[in-house]
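Trainee: Below: sequence and its predicted model.
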Amino acid sequence: MQNSRRLNRNSVKSILVVKQHNQLGDMLCTLPLLASIRKSFPYSNIRLIASQDNYRILNSPSEKYIDELLVYDKSTPLKFSKFLLNLKNRKYDIAIVPSTFSFSRTSHLICYLSGAKFKVGVKSADSKVNKYANYLNVKADFEWESRKLHQVDRFLEIGRIIGCEFSEQDRNSVRLTFSRQEINSAKDFFRMHFGKNGRKIIGIHTGAGKIQNRWSAANFANLMKMLYEKTNCIFFLTDSKTDTDSTIELINNLDSGFVRENIVFDDGMNIRILGAVLSGIDLYITNDTGLMHVAAYSGTKVISLFGPTNGYEWAPIMKHNIFIQSPDRNINSISVDSVFKNALSLIYE
């Protein structure tokens, strides 16, 4: 670790966190880090740089862990120039690049260009040298893989370079904070689509960015039939612009009458309102995808399914969440019966 001893915590007024990548799940896994920074520097302004694809999930004045969002936009020279001007219109005491599985030249350049006195990040991770570490002046070496450390805990360890301590209870209590308007929109959606019939509401997400991370539509369809027969539940089917094919495949595996009577679709709603809706359902069953993290940080019980990716590294960390890891890295080796049994345990716990 280098140069962190010169940091006077009481003099820190402005902190920049650089997270301009597109992955929604990666962004949400940094939420406990942002919370730990807020706890350690309660009177500092915290500014987060996010991408055009993932900034919306935190784009609300109700979010208590950040004060400002700066969207990284390089789509045109003019927009990139405006981004740089907005970046440099502030004097930063600390800039942090929370990198855990890859090192981005862009992130480190943004950190350097911020002009922050303390530029914080990773010197090496699991013996992989960060070749952009020369842009940092407060950095440390980390060993994560041998400890099978969750991504959330990796981010928190980066925060500890500047003294951001966060207990296990702290990290497990971090949640998205929805505005009154977002909560009311969710309530309106519930009244319109779910009524007051007392049926359990189970969310289903069949998609994932990579095909090898998708449990088959046939498996999801069989699971839904079993859950309906056992609980008389109603299903809330979430979708995204990359998941249309898997959603259509699921519908094709179900009787049209079943779909009409027992499935509510999200209709492409705003992601924060979707999070508020998810906070009110009984269970969410999903592949390893960004909405898995949205559901978990909304306070929903989640069953997450993992094939080639590691559940110990990416699954939701909160209580009342279960991840099921394929025994052979093939996600379709996860049996419908095992998901069904775990679903019942969470629904009726």
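Mentor: Ah, there it is. Numbering: from 1, shown residues only.

Trainee: When you work out contacts or count neighbours from here on, use the C-alpha atoms and nothing else.
Mentor: Noted.

Trainee: Distance from the chain centre to stretch 117-132, please.
Mentor: 23 Å (Cα atoms, centre = their mean, to the nearest Å).

Trainee: Can you tell me what sits against that stretch?
Mentor: Residues external to stretch 117-132 that are found in contact with it (Cα atoms under 8 Å, 6 or more residues apart in numbering): 4, 7, 92-101, 103-105, 108, 111-112, 133, 135-145, 158, 161.

Trainee: Which ones among the residues you listed lie within strands?
Mentor: 94, 95, 96, 138, 139, 140, 141, 142 (DSSP state E).

Trainee: for the chain, what spans make up the helices?
Mentor: 24-29, 31-40, 77-87, 105-113, 151-159, 168-172, 180-193, 217-231, 244-252, 256-262, 271-278, 290-297, 311-314, 336-347 (DSSP state H).

Trainee: With mean neighbour count and distance to residue 329 added, can I get those in TSV?
Mentor: Formatted as TSV, the helices of the chain follow (neighbours: other Cα atoms under 10 Å; distance: least, Cα to Cα, whole Å):
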stretch	mean neighbour count	distance to residue 329
helix 24-29	21	20
helix 31-40	22	28
helix 77-87	14	41
helix 105-113	19	31
helix 151-159	22	19
helix 168-172	13	27
helix 180-193	15	37
helix 217-231	17	16
helix 244-252	16	20
helix 256-262	12	31
helix 271-278	24	28
helix 290-297	25	19
helix 311-314	18	11
helix 336-347	15	16
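
Trainee: Ok, which of these comes nearest residue 66?
Mentor: Across the helices of the chain, residue 66 has its closest neighbour in helix 31-40 (7.1 Å, Cα to Cα).

Trainee: who touches the closest one?
Mentor: Helix 31-40 is contacted by residues 44, 46, 65-66, 152, 155-156, 159, 163-166, 171, 174 when judged by Cα under 8 Å, 6+ apart.

Trainee: swap the cut-off to 7 Å and go again
Mentor: 65, 152, 155, 156, 159, 164, 165, 166, 171, 174 (Cα atoms under 7 Å, 6 or more residues apart in numbering).

Trainee: still on that earlier bit, would you list the helices of the chain in JSON lines and tack on distance to residue 321?
Mentor: As requested, those are arranged in JSON lines below (distance: least, Cα to Cα, whole Å):
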{"stretch": "helix 24-29", "distance to residue 321": "15"}
{"stretch": "helix 31-40", "distance to residue 321": "17"}
{"stretch": "helix 77-87", "distance to residue 321": "38"}
{"stretch": "helix 105-113", "distance to residue 321": "32"}
{"stretch": "helix 151-159", "distance to residue 321": "15"}
{"stretch": "helix 168-172", "distance to residue 321": "11"}
{"stretch": "helix 180-193", "distance to residue 321": "22"}
{"stretch": "helix 217-231", "distance to residue 321": "18"}
{"stretch": "helix 244-252", "distance to residue 321": "24"}
{"stretch": "helix 256-262", "distance to residue 321": "24"}
{"stretch": "helix 271-278", "distance to residue 321": "14"}
{"stretch": "helix 290-297", "distance to residue 321": "8"}
{"stretch": "helix 311-314", "distance to residue 321": "11"}
{"stretch": "helix 336-347", "distance to residue 321": "8"}
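
Trainee: this is the other structure I want to compare:
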Amino acid sequence: MTALPASASSSRSSEAAHAHEAVLVCGVNWVGDSIMTMPALQAFRRAHPNAYITLLIKPPLTQLWKLHPVPNEILPLHSGFWGTLKTARLIRQRRYPRAFVLPHSFRSALVPFLSGVRERWGMPGHWRGAMMTRVVNPRPPQPGREHQAWEYMDLLLPGHKEQELERPQLNLPDEAVAAAKARLAALPKPCVGILPGAARGPSKRWPADHFINLGRSLVKEKHCSVVALGISREAALCRKVVEGIGEGALNLAGQTTLAEWIALLKVCDLVIANDSGGMHLAAAVGTPVVAIFGVTDPLRTGPLGRDCRIVQNSSVRNRDVERDSPEAIKSLASITPEQVFEQARELLDRATPS
């Protein structure tokens, strides 16, 4: 992928955008959702190997998408009303013939509409149908096709014949992986990454005390080291968990770049995570994952990996959950450390048979 700063590449980008197969993709806004769009983008690239694909995203996601092989260019979506107009003016100069709008929001459809993109494809929602030239209704979920990732496939490749979702591709630099291995080299093996945080708040966070009891069991019974990982605003939570676990635990939350965080997830022997962006990242780089779900539906938004286990006690399956949903918080609290430990033990034993 060639990631080009808009200010430094306007001539080259404009020429590329005039090409017959130039495509603008308006990306989604969260790490986990971004990962779920990747199988469809990879399938689109296979179907259109010569397309020049520009991905329009919010700036915090730039580092993630630099690791993905599909986009030829990453374009930042400027924030606010004036930022929307500025972005639209830039896109108008490039005269893209087609745009795919992956989010369901009104604003995501507004930018290509104001830009005069000739064909604007998107899914229904938020009173934006008039801004689309084609509204694509995803196929009804069927067994094996329940995951949200299929909606993006139906949008990008209507009438496709894809039978399964390819795992999201993240190409980490070799030096990032080597640095992650060196960072954990002194720790006992196996090394288990834990992700106590979740951007959605308490409705997706397993209680910290449960993570503490789980970590103690992993250290005592499986002789593991436990590494807490997360973003800066999760550092205090991770510190509390690591201090509660005691010897054998290390807190690295807030101490890594995104690429370093993903590399650490990759070199862990197992990751235990809430339903979060970190869960999706760990699965994407091929690490076995135990994912803890409250009332969100793992069939719809579960990790896209080869070796993932779901722990969930609720029979409720909601797509959208409030940040402080009492039902979700209660459901998560009902999941015992013993339940999660059993799934972790099975995955660790499979990786290191006696």
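Mentor: Good, I have the coordinates. Keep in mind that this is a model prediction, so the values were computed, not measured.

Trainee: Kindly provide the TM-score of these chains.
Mentor: Comparison of the two superposed chains (TM-score structural alignment, normalised by the length of structure 1) gives a TM-score of 0.82, and 316 aligned residues with a Cα RMSD of 2.4 Å.

Trainee: hmm, back to that, pull out the buried members of the contacts of stretch 117-132 of structure 1.
Mentor: Buried subset of those (neighbour count, 16 or more other Cα atoms under 10 Å): 4, 7, 92-100, 103-104, 108, 111-112, 133, 135-142, 144, 158, 161.

Trainee: before we move on, the earlier item: among the helices of structure 1, which comes closest to residue 59 of structure 1?
Mentor: helix 271-278 (8.4 Å).

Trainee: counting contacts, what elements does the closest one pack onto?
Mentor: Identification of packing neighbours for helix 271-278 of structure 1 by 3 or more Cα pairs under 7 Å, 6 or more residues apart in numbering; DSSP states H and E yields helix 180-193, helix 290-297.

Trainee: If we use 6 Å, what do you get?
Mentor: Judged by 3 or more Cα pairs under 6 Å, 6 or more residues apart in numbering; DSSP states H and E, the packing partners of helix 271-278 of structure 1 are helix 180-193.

Trainee: Now do the helix it packs on and helix 271-278, the angle between them.
Mentor: Using axes from the mean of the first three to the mean of the last three Cα atoms, to 10 degrees, the direction of helix 180-193 of structure 1 lies 60 degrees away from that of helix 271-278.

Trainee: Identify the residues contacting helix 180-193 of structure 1?
Mentor: 273, 276, 277 (Cα atoms under 6 Å, 6 or more residues apart in numbering).

Trainee: and if you look at stretch 297-310 of structure 1?
Mentor: So stretch 297-310 of structure 1 is contacted by 175-176, 213, 275, 279, 283-287, 320-326, 329-331 (Cα under 6 Å, 6+ apart).

Trainee: If we use 7 Å, what do you get?
Mentor: With Cα under 7 Å, 6+ apart, stretch 297-310 of structure 1 has contacts from 175-176, 213, 275-276, 278-279, 281-288, 296, 315, 320-326, 329-331.

Trainee: do the same with stretch 81-90 of structure 1
Mentor: 72, 73, 114.

Trainee: gap between the last one and residue 141 of structure 1?
Mentor: It refers to residue 114 of structure 1. For residue 114 of structure 1, the distance to residue 141 of structure 1 equals 23 Å [Cα to Cα, to the nearest Å].

Trainee: Also the second one?
Mentor: Using Cα to Cα, we find residue 73 of structure 1 at a distance of 31 Å from residue 141 of structure 1.

Trainee: swap in the first one?
Mentor: Going from residue 72 of structure 1 to residue 141 of structure 1 by Cα to Cα gives 28 Å.

Trainee: Map residue 279 of structure 1 onto structure 2.
Mentor: Mapped onto structure 2 by TM-score structural alignment, residue 279 of structure 1 lines up with residue 266.

Trainee: Might you report the residue contacts of its match?
Mentor: Residues counted as contacts of residue 266 of structure 2 (Cα under 7 Å, 6+ apart) are 282, 285, 286, 287.

Trainee: any chance of these in TSV, plus distance to residue 241 of structure 2?
Mentor: Formatted as TSV, the contacts of residue 266 of structure 2 follow (distance: Cα to Cα, whole Å):
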residue	distance to residue 241 of structure 2
282	20
285	25
286	25
287	22
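
Trainee: circling back: just the contacts of stretch 297-310 of structure 1: which are in strands?
Mentor: Using DSSP E, those in strands are 283, 284, 285, 286, 287, 321, 322, 323, 324, 325.

Trainee: The fourth one is in contact with residue 292, isn't it?
Mentor: So the one you mean is residue 286 of structure 1. Yes. Judged on Cα atoms under 7 Å, residue 286 of structure 1 makes contact with residue 292 at a distance of 6.2 Å.

Trainee: So what does residue 152 of structure 2 match up with in structure 1?
Mentor: Aligned partner of residue 152 of structure 2 by TM-score structural alignment: residue 155.

Trainee: quick one: contacts for that match?
Mentor: 30, 33, 98.

Trainee: How about residue 215 of structure 2?
Mentor: 226, 245.

Trainee: And the counterpart of it in structure 1, how far from residue 134 of structure 1?
Mentor: Under the alignment (TM-score structural alignment), residue 215 of structure 2 pairs with residue 224 of structure 1. Distance, residue 224 of structure 1 to residue 134 of structure 1, using Cα to Cα: 52 Å.

Trainee: what does residue 146 of structure 1 give?
Mentor: 26 Å.

Trainee: for residue 11 of structure 1, same thing?
Mentor: 25 Å.

Trainee: Also residue 96 of structure 1?
Mentor: Taking Cα to Cα, one finds residue 96 of structure 1 at 14 Å from residue 134 of structure 1.

Trainee: cool, residue 16 of structure 1 as well?
Mentor: With Cα to Cα as the criterion, residue 16 of structure 1 and residue 134 of structure 1 are 18 Å apart.

Trainee: between these two, who's got more neighbours?
Mentor: Shown here are residue 16 of structure 1 and residue 134; by other Cα atoms under 10 Å, residue 16 has more neighbours (28 against 12).

Trainee: Just give me the match in structure 2 for the more buried one.
Mentor: Checking TM-score structural alignment: residue 16 of structure 1 goes with residue 24.

Trainee: Now do the same contact list for the closest residue to its match other than its chain neighbours.
Mentor: Spatial nearest neighbour of residue 24 of structure 2, excluding adjacent residues (Cα to Cα, 6 or more residues apart in numbering): residue 99 at 4.5 Å. Contact partners of residue 99 of structure 2, counting by Cα under 7 Å, 6+ apart, are 23, 24, 25, 112, 117, 119, 120, 121.
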